[in-house]
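S.K.: can you look at this prediction? I've put the sequence above it.
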Amino acid sequence: MRTAPEHDARMANMRFASVYPQYVKKVESKGRTKDELHQVINWLTGFDEMKLLELIEEGVTFETFFKKAKLNPKAPQITGVICGYRIEEIENELTRQVRYLDKLVDELAKGKKMEKILRQV
């Protein structure tokens, strides 16, 4: 699936720090914790809590965030629809990576077991 170049540019230039509080609010409003969110982000990106907070403090864009990440080799197992896009069909790599994160946050908020979210089963 081809996304519009404007959409891809908007994703690349969006600051992770501007979206992170929304992730926290979403999972906490559904009874999950910030620690669980950090576990999910760590699984996808390899960032420990210290590095994650450093990137938030720096105000990095999603483009920089994912350039610095060591994406989990199981990330392509993250499939399905998020924000109207079928993740596995998104051609732009960065946009697909951002949607991987969105999907994991969504699964956490929906109460999925951590083993399933982290693709351990």
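M.R.: Alright, I've got the coordinates.

S.K.: CA only for contacts and neighbour counts going forward, please
M.R.: Noted.

S.K.: how far away is residue 90 from residue 79?
M.R.: Counting by Cα to Cα, to the nearest Å, the gap from residue 90 to residue 79 is 11 Å.

S.K.: next, count neighbours for residue 30.
M.R.: The tally of other residues near residue 30 (other Cα atoms under 10 Å) stands at 12.

S.K.: excluding chain neighbours, what is closest to it?
M.R.: Once flanking residues are discounted, residue 30 sits nearest to residue 109: 5.5 Å by Cα to Cα, 6 or more residues apart in numbering.

S.K.: helices along the chain, start to end?
M.R.: 5-13, 16-29, 34-45, 49-58, 62-68, 93-109, 114-117 (DSSP state H).

S.K.: what's the last one packed up against?
M.R.: Think helix 114-117. helix 93-109 (3 or more Cα pairs under 8 Å, 6 or more residues apart in numbering; DSSP states H and E).

S.K.: give me the buried positions along the helix it packs on.
M.R.: 94-101, 103-109 (16 or more other Cα atoms under 10 Å).

S.K.: what's the answer for stretch 76-95, then?
M.R.: 78, 87-88, 90, 94-95.

S.K.: need the contact list for the spatially most central residue of the chain.
M.R.: Closest residue to the average C-alpha location of the chain: residue 101 at 1.6 Å, with Cα atoms, centre = their mean. Contact partners of residue 101, counting by Cα atoms under 8 Å, 6 or more residues apart in numbering, are 41, 44.

S.K.: next up, a structure to set beside the first:
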Amino acid sequence: MVESAQHKEHRIFGMTFASLYPLYVQKVERKGHSSSEVDEVLAWLTGYDKGGLDRVIADGTDLRTFFAEAPAMNSNTSLITGVICGMRVEEIEDPLMQKIRYMDKLVDEVARGKKMTSILRSA
């Protein structure tokens, strides 16, 4: 039974954070933003500081582990709404996929030039 459960699992869960991070940075840099802005939204979402991000990149940590070991998932993630990859993030049922799409959505908002206070769901 374990095999069939793994078979159904989305392959993005096994992707390394290190493979995604440079893509996020490239995306925001193309639009005139910086890697520090990516780091800021990732810290808000997961609690990883720059050293923590550098460590998971160096260790080849997969996304499943990246989120499972996140120092402090933000309690305001439910405030992240909208469409990413054709899906409404607030309606994604799989908790891990939802966290991955939250991350995509935040990086997207940086790239689009949204104000950081708005991205970080500040009052």
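M.R.: Structure's in. What do you need? Quick caveat: nothing in here was measured; it's all calculated off a predicted structure.

S.K.: one step back: tell me which of the buried residues of stretch 76-95 of structure 1 is nearest to residue 40 of structure 1?
M.R.: Of all those, the one with the least separation from residue 40 of structure 1 (Cα to Cα) is residue 78, at 12.3 Å.

S.K.: could you check which residue of structure 2 pairs with the closest one?
M.R.: The alignment partner of residue 78 of structure 1 in structure 2, by TM-score structural alignment, is residue 80.

S.K.: any idea how far the nearest residue to that match once chain neighbours are set aside lies from residue 5 of structure 2?
M.R.: Closest residue to residue 80 of structure 2 apart from its sequence neighbours, by Cα to Cα, 6+ apart: residue 102 at 6.7 Å. Distance from residue 102 of structure 2 to residue 5 of structure 2, counting by Cα to Cα: 24 Å.

S.K.: just residue 37 of structure 2 next, same as before
M.R.: With Cα to Cα as the criterion, residue 37 of structure 2 and residue 5 of structure 2 are 37 Å apart.

S.K.: between these two, who's got more neighbours?
M.R.: residue 37 (17 against 8).

S.K.: quick one, what contacts the more buried one?
M.R.: residue 110.

S.K.: so how far is residue 117 of structure 1 from the counterpart of it in structure 1?
M.R.: Under the alignment (TM-score structural alignment), residue 37 of structure 2 pairs with residue 36 in structure 1. Computed as Cα to Cα, the residue 36 of structure 1 to residue 117 of structure 1 distance reads 11 Å.

S.K.: overlap of the contact sets of these two?
M.R.: The contact lists of residue 36 of structure 1 and residue 117 share residue 108, where a contact means Cα under 8 Å, 6+ apart.

S.K.: distance of the closest residue to residue 27 of structure 1 other than its chain neighbours from residue 9 of structure 1?
M.R.: Among residues not flanking residue 27 of structure 1 along the chain, residue 109 sits closest, at 4.6 Å (Cα to Cα, 6+ apart). Relative to residue 9 of structure 1, residue 109 of structure 1 is positioned 27 Å away (Cα to Cα).

S.K.: next: residue 44 of structure 1.
M.R.: As judged by Cα to Cα, residue 44 of structure 1 and residue 9 of structure 1 stand 22 Å apart.

S.K.: thought residue 17 of structure 2 was touching residue 62?
M.R.: Yes. In this structure residue 17 of structure 2 lies within contact range of residue 62 using Cα atoms under 8 Å: 5.7 Å.

S.K.: in terms of neighbours, single out the busier of these two.
M.R.: Between residue 17 of structure 2 and residue 62, counted using other Cα under 10 Å, the more crowded position is residue 17 (22 against 19).
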